[in-house]
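[1] need a 3D model of the following:
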Amino acid sequence: MSSDTAARLVESMRELLWERGYTGTSPKAVLQRAGAGQGSMYHHFSGKADLAQSAVAATAAELRATADAQLSGHGPAVDRLTAYLRREREVLRGCPIGGLTQDAELMADPALRAPVTETLAWLRSRLAAVLAEAVASGELAPSLDPEATAAALVATLQGGYVLARAEGSPEPFEQAVAGVLGLLSAFATGSSAG
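    Model prediction:
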């Protein structure tokens, strides 16, 4: 068994978790998607939960890297934040991390829940840091609460996914992002110390 097989198993589990959730994903489906033999999962992982933990951790790491790259770029903090909120997403598939919170079996397992909880907390913290930077540079008014606003931004994104999936259209997600950016613009000062 090669590490290539393990990587295919992790990637297949990642895809299936996003499509079906943990409860709806069987080991057989993972093996079929990966094109792997019946014993290969147990050669590399102790079982479905162990494989899922690796898959969720990989998805969480990818989400963090993508978000951090956008939020850490050059230019005014509000521009970076806007670019992050408006970036291309597979809206109708939902959030690959946030969507897992709807899976009762996954959330009941502390080891599987941990990367989900940690990633959402990291995102709130990272957004709060960018908002604090915007306040410090004079882009946003000092009355803006970075932590509360970051929580509202994450809630808007997650809720936007739910609304879009319910309607079968990305439009509600786009409206939610436009709405929260409109609310944020009320704190714009029109100046920047940067």
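[2] C-alpha from now on. contacts and neighbour counts both.
    OK.
[3] how deep is Ser54 tucked in, by neighbour count?
    Ser54 has 20 neighbouring residues, counting by other CA atoms under 10 Å.
[4] ok, Ser169 - contacts?
    Listed by CA atoms under 8 Å, 6 or more residues apart in numbering, the contact set of Ser169 reads Leu92.
[5] that one and Gly160, how far apart?
    From Ser169 across to Gly160, the span is 11 Å (CA to CA, to the nearest Å).
[6] equivalent analysis for Leu153, please.
    Leu153 sits 10 Å away from Gly160, going by CA to CA.
[7] for the protein, what spans make up the helices?
    In the chain, the helices defined using DSSP state H lie at 3-20, 27-34, 40-44, 48-71, 77-86, 104-108, 110-136, 146-167, 171-185.
[8] of all these, which lies closest to Leu92?
    helix 146-167 (5.1 Å; CA to CA).
[9] residues of the closest one that come out buried?
    Residues of helix 146-167 classed as buried by neighbour count (16 or more other CA atoms under 10 Å): 146-147, 149-151, 153-154, 156-165.
[10] here's the other one to compare against:
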Amino acid sequence: METKARLVAAAREPLWERGYAATSPRAVLDATGAGQGSMYHHFRGKEDLARAAVDLNTDEMRAQVDTDLGGPGPALDRLHRYLRRERDVLRGCRFGGLAQDPEAMASPVLAPRVEEMFRWPVGRLAPVVREAQAACELRPGLDADRLAVAIAAGVQGGYVLARATRDPTVFDSAVDGIVALLDTARTEP
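    Coordinates of the predicted model:
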């Protein structure tokens, strides 16, 4: 693996686990065995390295969500697939910790990326909700945009509750609650 890719890969873990403020470029360099000159050859500094790691996380998350929501099957099944996907819930969302990190959210480079990764899933979920409504899987009177926000908030809240209680079953309960709400919104057969 080339040095630049190794540096980005090594930065992803501390950004996820500790956030931007607590991510040390020295620790990233030590984890890769790269010299400081290598880092500054590829990146302008810590913020630029973090941007590359966040961009890689963004690409992976978008691909996963697109697979969940854009795959085959009825729209409601795809919403369930998105909700029930295997996640490492005790580690939390790769973007959730950054959203809580004042230094990351003060960054003109990182903040817009983090904001977008909280807006994007809502924008991706809403059309699938509308598709479920058009296919008579969900009641047509529901506000698809608000339901998409509720689904995304339920997933994010599930991460927070699971981490705070150190209990992954809390995330499962949050997802079960969202699924139950979707089931109550089903159209009558």
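[11] tm score of chain vs chain?
    The TM-score (TM-score structural alignment, normalised by the length of structure 2) is 0.97; 189 aligned residues with a CA RMSD of 1.1 Å.
[12] ok, now how distant is the alignment partner in structure 2 of Thr189 of structure 1 from Val175 of structure 2?
    In structure 2, the residue matched to Thr189 of structure 1 (TM-score structural alignment) is Thr187. Distance, Thr187 of structure 2 to Val175 of structure 2, by CA to CA: 20 Å.
[13] ok, back up a step: in a markdown table: the helices of structure 1, plus distance to Cys95 of structure 1.
    Listed next are these as a markdown table, based on distance: least, CA to CA, whole Å:
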| stretch | distance to Cys95 of structure 1 |
| --- | --- |
| helix 3-20 | 8 |
| helix 27-34 | 20 |
| helix 40-44 | 26 |
| helix 48-71 | 10 |
| helix 77-86 | 13 |
| helix 104-108 | 15 |
| helix 110-136 | 11 |
| helix 146-167 | 7 |
| helix 171-185 | 12 |
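[14] map Tyr84 of structure 1 onto structure 2.
    With TM-score structural alignment defining the correspondence, Tyr84 of structure 1 maps onto Tyr82 in structure 2.
[15] which ones are touching its match?
    In this structure, Tyr82 of structure 2 makes contact with 65, 68-69, judged by CA under 8 Å, 6+ apart.
[16] ok, now Ser107 of structure 2?
    The neighbours of Ser107 of structure 2, taking CA under 8 Å, 6+ apart as the test, are Glu47.
[17] give the aligned equivalent of it in structure 1.
    Matched to structure 1 by TM-score structural alignment, Ser107 of structure 2 sits across from Asp109.
[18] also Gly177 of structure 2?
    Looks like Gly177 of structure 2 aligns to Gly179 there (TM-score structural alignment).
[19] cool, Arg6 of structure 2 as well?
    Here Arg6 of structure 2 is matched to Arg8 in structure 1, going by TM-score structural alignment.
[20] next, count neighbours for the residue nearest to that match when sequence neighbours are not counted.
    Leaving aside its chain neighbours, Arg8 of structure 1 sits nearest to Ala34 (5.3 Å; criterion: CA to CA, 6 or more residues apart in numbering). By the criterion of other CA under 10 Å, Ala34 of structure 1 has 19 neighbours.
[21] report the contact partners of the residue mapped onto Ala34 of structure 1 from structure 2.
    When structure 2 is aligned by TM-score structural alignment, Ala34 of structure 1 is paired with Thr32. Applying CA under 8 Å, 6+ apart, we find Thr32 of structure 2 in contact with 3, 6-7, 10.
[22] got it, and Leu9 of structure 1?
    Contact analysis of Leu9 of structure 1 by CA under 8 Å, 6+ apart lists 30-31, 34, 36, 41, 51.
[23] can you list these in JSON lines and add distance to Leu131 of structure 1?
    Converted to JSON lines, these look like this (distance: CA to CA, whole Å):
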{"residue": "Val30", "distance to Leu131 of structure 1": "40"}
{"residue": "Leu31", "distance to Leu131 of structure 1": "43"}
{"residue": "Ala34", "distance to Leu131 of structure 1": "41"}
{"residue": "Ala36", "distance to Leu131 of structure 1": "46"}
{"residue": "Met41", "distance to Leu131 of structure 1": "43"}
{"residue": "Leu51", "distance to Leu131 of structure 1": "36"}
